[in-house]
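Colleague: Fold the following for me, if possible:
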Amino acid sequence: MSLAPTSIVLSSPSPSNWDPENVSFPEEFAWGASTAAYQIEGGWDADGKGPSVWDTFTHQGGDRVFKNQTGDVACGSYTLWEEDLKCIKQLGLTHYRFSLSWSRLLPDGTTGFINQKGVDYYDTAIDSLLANGVTPVVTLYHFDLPQHLEHQGGWRSGAIVAAFDAYAQFCFRTFGDRVKLWLTINEPYVLATLGYEEGVMAPGIKELGTGAYQSAHNMIKAHAVAWHSYNQLFRKKQGGLVSIALNSDWAEPFDPNSPADQEAAKRHMAFCLDWFATPIFLDGDYPAIMKSKISAVCKRQGIPSSRLPEFTDAEKMMIKGTADFFALNYYTSRKMKHQENTNAQPSMSADKEAEEVTDPSWPVASGSSWLAVVPWGLRRLLKYIKDTYNHPIIYITENGFSQSDPAPLDDTQRWEYFKLTLQEILKAIYIDGVQLKGYFVWSLLDNFEWTCGYRSRFGLFHVDFENPALPRVPYKSAIEYAKVVANNGLVKSQE
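Modeller: Next up is the predicted model:
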């Protein structure tokens, strides 16, 4: 059975008879915003917190991050949680997604020492969200591995699987009486490729051709083992759901009439989304396209066996079906050209033999040169997930558009992008029949945007990082988003 749809080109994304302002979102649709611990909390060494790989990475300097900025203070959310809660309430959100800092809870990454101050911080956040009618959506791991575990090999080491499982069980046991929506790992694709292959993100490991595949292999196993722990030990009593947050671009063939470009687009999807989704949602193994392509490239390079690790039959059985819903992070789309790999130097990006091209007609978010704004790409991606992965329940756990610093509070252009995106989501639900249950904006606050530091602003709320009080002020998009949440649908434009 083919794991990809027969054609990557869909019909026109804009039916002429469609009026999204007359259509509500489904009942009990989840309206949210997302954040991540390292990006907002600050307090990097407060109250017994251990160092994470991002603390180490940013403190090493060397222009790895814009202006050598760090997340040492960030939005100060560790001490300003009440201010964050005010923002959440002002938006009227039904859900709030945030991540736990592994090294704030377990300073050396193990349950040998539990930092009660960290537990107290997250207890307060969870309890106050619930008291205000907001459902917490908790990510166990969002890029900030405890440095102690990285010293032992990090995600390249098979030992990380048991370490992650112990951490996950600790979190389920500690917070699972109140948290019913869990995400194990955020964007394993980004961490594998940028953290362990290209080395441009923490932990800064550059192992071309092997680093991404080995770290991803262990992340998939860690996720699956943690899912089984929840399923066997906690689900009956706690009644929650567990998944993994996968990011993906949408890929279009550069020349829609070129079979080579059509195949390149399919390969991009295989090497991006399907790399993780196929084993977890379908059959416990990597996509056939990915396996055959890497194997063929390795043969040409004189490498006796594939650089892509193999799962055992027992591991395939263990991995298959380990997600209770599909969590998707979407930002942009690309056009794909076939590109022959003549590179003697192994690399994951060269293995897929597809060149990414940004259509010059697509607008680009001012704060991120990589972020071409393609709302209809999200609709096509949602349809692809429906068709490829057996019609799962889907939550969009991140979607956003950045402004460059200094960012105007009147972000009219950005709100237009949000509005277009929500229109495409409505089409996906009502025309394409996608089971979409929620939408989360990245991000609640302007924050530390990894290697872009504080120059790239994704927040619904502006944060003045020059002011020690770190005040939060709503952008126009926050005010407009709050109207959509209250209306459970787009609000008719006032002429």
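Colleague: okay, CA-based contacts and neighbour counts for the rest of this
Modeller: OK.
Colleague: check contacts around Glu480.
Modeller: Listed by Cα atoms under 8 Å, 6 or more residues apart in numbering, the contact partners of Glu480 are Trp415.
Colleague: did I read that right, it in a helix?
Modeller: Yes: assessed with DSSP: H, G, I helix; E, B strand; the rest coil, Glu480 lies in a helix.
Colleague: What separation is there between it and Glu416?
Modeller: 10 Å (Cα to Cα, to the nearest Å).
Colleague: which residue ranges form the helices in the stretch 51-200 of the chain?
Modeller: 53-59, 81-91, 102-105, 116-131, 147-151, 160-175, 188-190 (DSSP state H, counting those that start in this stretch).
Colleague: With respect to Ser361, which of those lies nearest?
Modeller: Ser361 lies closest, by Cα to Cα, to one member of those: helix 188-190, at 26.1 Å.
Colleague: Asp432 contacts Lys383, doesn't it?
Modeller: Yes: assessed by Cα atoms under 8 Å, Asp432 is found in contact with Lys383 at 6.6 Å.
Colleague: More neighbours: those two, which one.
Modeller: Lys383 (21 against 15; other Cα atoms under 10 Å).
Colleague: Quick check: what element follows the helix or strand harbouring that one along the chain?
Modeller: Applying DSSP states H and E as the criterion places Lys383 in helix 375-388. Sequence order places strand 393-398 as the next helix or strand after helix 375-388, per DSSP H and E.
Colleague: quick revisit: JSON lines for the helices of the stretch 51-200 of the chain, including distance to Lys320 and mean neighbour count?
Modeller: Formatted as JSON lines, these follow (distance: least, Cα to Cα, whole Å; neighbours: other Cα atoms under 10 Å):
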{"stretch": "helix 53-59", "distance to Lys320": "30", "mean neighbour count": "21"}
{"stretch": "helix 81-91", "distance to Lys320": "36", "mean neighbour count": "17"}
{"stretch": "helix 102-105", "distance to Lys320": "26", "mean neighbour count": "28"}
{"stretch": "helix 116-131", "distance to Lys320": "31", "mean neighbour count": "16"}
{"stretch": "helix 147-151", "distance to Lys320": "27", "mean neighbour count": "18"}
{"stretch": "helix 160-175", "distance to Lys320": "16", "mean neighbour count": "19"}
{"stretch": "helix 188-190", "distance to Lys320": "17", "mean neighbour count": "23"}
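Colleague: for comparison, sequence B:
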Amino acid sequence: MAPWAAVVVWLLAESAWCASHLKFPSGFKFGAATSAYQVEGAWNTSGKTPSTWDTLTHNRPQLITDGSSGDVACDSYHQWKDDIQIASELGLDFYRFSISWPRLMPTSFPDEINEDGRRYYDNLINGLLDKGIEPIITMYHWDLPQRLQDHGGWSNPLIVEWFEEYARVLYKLFGDRVKNWVTINEPFTICTIGYAIGAFSSGVHDPEVGTYLCIKNVVMAHAKAWRLYHKEYRKQFKGRVGISHQLFYLHPTSEEDEEIASLAHEHYYGLYSHPVFSKEGGWPPGIEKVIEKNSKMQGFTRSRLPAFTDEEKELAKGAYDFYGFNYYTSRKIRRRRDGESLGQLSPMRNIKELDAILEVDRGWDRAACFWFYVYPEGIRKLLSWVKNQYGDVEIVITENGYSTKPESGSNDYDRIKYYRDHLEQVLLAIHEDKVNITGYTAWSLIDNFEWNDGYTTKFGLYEVNFDDPNRQRTPRASAKYYKNVIQTNNIEIPKKFSTITDEL
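Modeller: Alright, predicted model coming up:
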């Protein structure tokens, strides 16, 4: 072995040893998460009206791997006490869940509040607080009221005002007890993936124009909801409002691909983050120029990326209390070679706007989801990317988790290893990179309806028996591991977890 190679091996070993002895700082919080459509069920009871996912799964079941839906899901609408008990057993500091807009506001507007829906969320919030668990509420986790989708959904600029009205109702009803809010979960999935594949945008396929209309409206809707809280509710309730972004690291294949990788990060995350978190506001300049240039070459009279007015730019800039950070997977990126086809257009395979190809490293393990490859170092690199782009902003990791197949059962060592390896990278980001990270959220608390995968993949710390009318929840080995992390502030895997019979 060459001397330099020996040094590299020693440094890697030293880094791993240091990470295993690092601790999360005082005040660091651990939680777990779910979302309304994925767990609640009761899709048409107690006054709830259809969401876009109700419509999609009923009218186009072929888009779901197993043709299933969230009609019953985990039946958390009726089994909410079980969810609270699970959260308490794990020792969670917080539980992140979302509100179903059409369950609470069946007309989509504040002229009617569904009392059954309100009672459900009141019970859940109060039950968590009684157990000493902090509720973190996501206002919007993809289940848009179908009525609003019929009027254009996220491509209609009026949704900015509709979302502000919805946020006002939430603050009024629950703001006295809920101190941490996430306005919108993963705008990247809603807009970039949604309008590219049609599933997360209710079947609308328009990546060239629809995606960018959606992006601007999501940014402005978040900004309006944040400004509303800041102006009318912060003094009374003393809470915080953020937004959760999905990021997956785009690793340049070679030195020649570093520029395209930088632009790709602007395209996939900067378009959503830069208007809110940067000091200058507005769109990230690099990708803004690329889209404008491409638009003119295509014959458009103006950029397909809608411009901000000065007033809009100021409204969005600084509209945050924390940066919600979701991470699962990564990709390698390179320019398309001469004569090479981009292939089937997909945000997980290519970026047409940049004429770039996305690939996976042969050394990365694959999880159950077709898109999910494991690269723990990616979370640390992206945490540092956020710091480098936007300064010492507070980051709350609002999702991180691993998918398995149903037949994997409760002995989910791969999930434990995923959590351990990613928590190690989070520790290194905190202690070595000095990234301001204050919380970590495991996705997910329980198995659920996993969007286009239906029930063919599982993310839960707890296994759910979907054949049982009561949807029995059973702890997996990963639940025991995560509980141990919370109790001991130690990420290493105890030897006893090699025996699944250990009680939680």
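Colleague: quick one on the thing from earlier: could you save the helices of the stretch 51-200 of the first structure as TSV and add columns showing distance to Leu490 of the first structure?
Modeller: Shown next, in TSV, are these (distance: least, Cα to Cα, whole Å):
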stretch	distance to Leu490 of the first structure
helix 53-59	38
helix 81-91	15
helix 102-105	38
helix 116-131	25
helix 147-151	44
helix 160-175	35
helix 188-190	32
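Colleague: Between those helices, which one is closest to Thr322 of the first structure.
Modeller: Nearest of the helices of the stretch 51-200 of the first structure (Cα to Cα): helix 160-175, 13.9 Å.
Colleague: To what extent does the closest one diverge from the second structure after superposition?
Modeller: Its aligned residues in the second structure lie a mean 0.5 Å from helix 160-175 of the first structure after superposition (mean Cα distance after the TM-score superposition for the first structure).
Colleague: mind listing the strands for the stretch 1-150 of the second structure?
Modeller: 29-33, 94-98, 134-140 (DSSP state E, counting those that start in this stretch).
Colleague: quick one: what's aligned to Phe322 of the second structure in the first structure?
Modeller: In the first structure, the residue matched to Phe322 of the second structure (TM-score structural alignment) is Phe325.
Colleague: Might you report the residue contacts of that match?
Modeller: 241-243, 392-395.
Colleague: closest to Trp44 of the first structure out of the helices of the stretch 51-200 of the first structure?
Modeller: Nearest of the helices of the stretch 51-200 of the first structure (Cα to Cα): helix 53-59, 7.2 Å.
Colleague: superposed on the second structure, where does the closest one end up, distance-wise?
Modeller: Mean for helix 53-59 of the first structure is 0.5 Å (mean Cα distance after the TM-score superposition for the first structure).
Colleague: neighbouring contacts of that helix?
Modeller: So helix 53-59 of the first structure is contacted by 38, 44, 64-65, 68-72, 143-147, 150, 201-204 (Cα under 8 Å, 6+ apart).
Colleague: Buried among the residues you listed? Make that a PyMOL selection.
Modeller: Typed into PyMOL, the line below selects the buried ones among those, using 16 or more other Cα atoms under 10 Å:
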select buried, resi 38+44+64+65+69+70+71+72+143+144+145+146+147+150+201+202+203+204
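Colleague: residue ranges for the strands of the stretch 351-495 of the first structure, please.
Modeller: 354-357, 393-398, 403-404, 435-442, 456-457, 461-463, 472-474.
Colleague: I should have written the stretch 151-300 of the first structure there, sorry.
Modeller: 181-186, 241-247, 250-253.
Colleague: What is the mean deviation of the last one from its aligned residues in the second structure?
Modeller: Meaning strand 250-253 of the first structure. Mean deviation for strand 250-253 of the first structure: 0.8 Å (mean Cα distance after the TM-score superposition for the first structure).
Colleague: Tell me the buried residues in that strand?
Modeller: 250-253.
Colleague: Now these in CSV, please, with extra columns for distance to Ala226 of the first structure.
Modeller: Compiled in CSV, those are given as follows (distance: Cα to Cα, whole Å):
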residue, distance to Ala226 of the first structure
Trp250, 29
Ala251, 31
Glu252, 35
Pro253, 37
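Colleague: Of those, which is the nearest to Glu82 of the first structure?
Modeller: Once Cα to Cα is applied, the member of the buried residues of strand 250-253 of the first structure that ends up nearest Glu82 of the first structure is Trp250, at 37.3 Å.
Colleague: number of nearby residues for Lys480 of the second structure?
Modeller: Neighbour number of Lys480 of the second structure under other Cα under 10 Å is 21.
Colleague: The first structure: which residue goes with that one?
Modeller: Checking TM-score structural alignment: Lys480 of the second structure goes with Ile479.
Colleague: wait, what's in contact with that match?
Modeller: Leu91.
Colleague: one more time with 6 Å, if that's ok
Modeller: If a contact means Cα atoms under 6 Å, 6 or more residues apart in numbering, then Ile479 of the first structure has no contacts.
Colleague: ditto for Glu398 of the first structure
Modeller: 329, 440-442.
Colleague: just Tyr328 of the second structure next, same as before
Modeller: Per Cα under 6 Å, 6+ apart, neighbours of Tyr328 of the second structure: Asn400.
Colleague: Secondary structure element holding it?
Modeller: Residue-wise, Tyr328 of the second structure maps onto strand 323-335 under DSSP H and E.
Colleague: mean distance, that strand to its aligned residues in the first structure?
Modeller: Averaged over the aligned pairs, strand 323-335 of the second structure sits 0.7 Å from the first structure after superposition, using mean Cα distance after the TM-score superposition for the first structure.
Colleague: Please identify the buried residues of that strand?
Modeller: 323-335.
Colleague: what does stretch 466-478 of the second structure give?
Modeller: So, applying 16+ other Cα under 10 Å, buried residues of stretch 466-478 of the second structure: 466, 471, 473-478.
Colleague: Now do the contacts for the residue lying closest to Arg234 of the second structure once chain neighbours are set aside.
Modeller: Distances taken as Cα to Cα, 6 or more residues apart in numbering put Arg240 closest to Arg234 of the second structure, at 7.7 Å, once the chain neighbours are dropped. The contact partners of Arg240 of the second structure, taken as Cα under 6 Å, 6+ apart, are 179-180, 321.
Colleague: Out of the residues you listed, which comes closest to Pro157 of the second structure?
Modeller: Nearest member of the contacts of Arg240 of the second structure to Pro157 of the second structure, counting by Cα to Cα, is Asp321, at 24.4 Å.
Colleague: List the residues that contact the closest one.
Modeller: Counting by Cα under 6 Å, 6+ apart, the residues that Asp321 of the second structure touches are 240-242.
Colleague: and which of the buried residues of stretch 466-478 of the second structure is nearest Trp371 of the second structure?
Modeller: Ser478 (21.9 Å).
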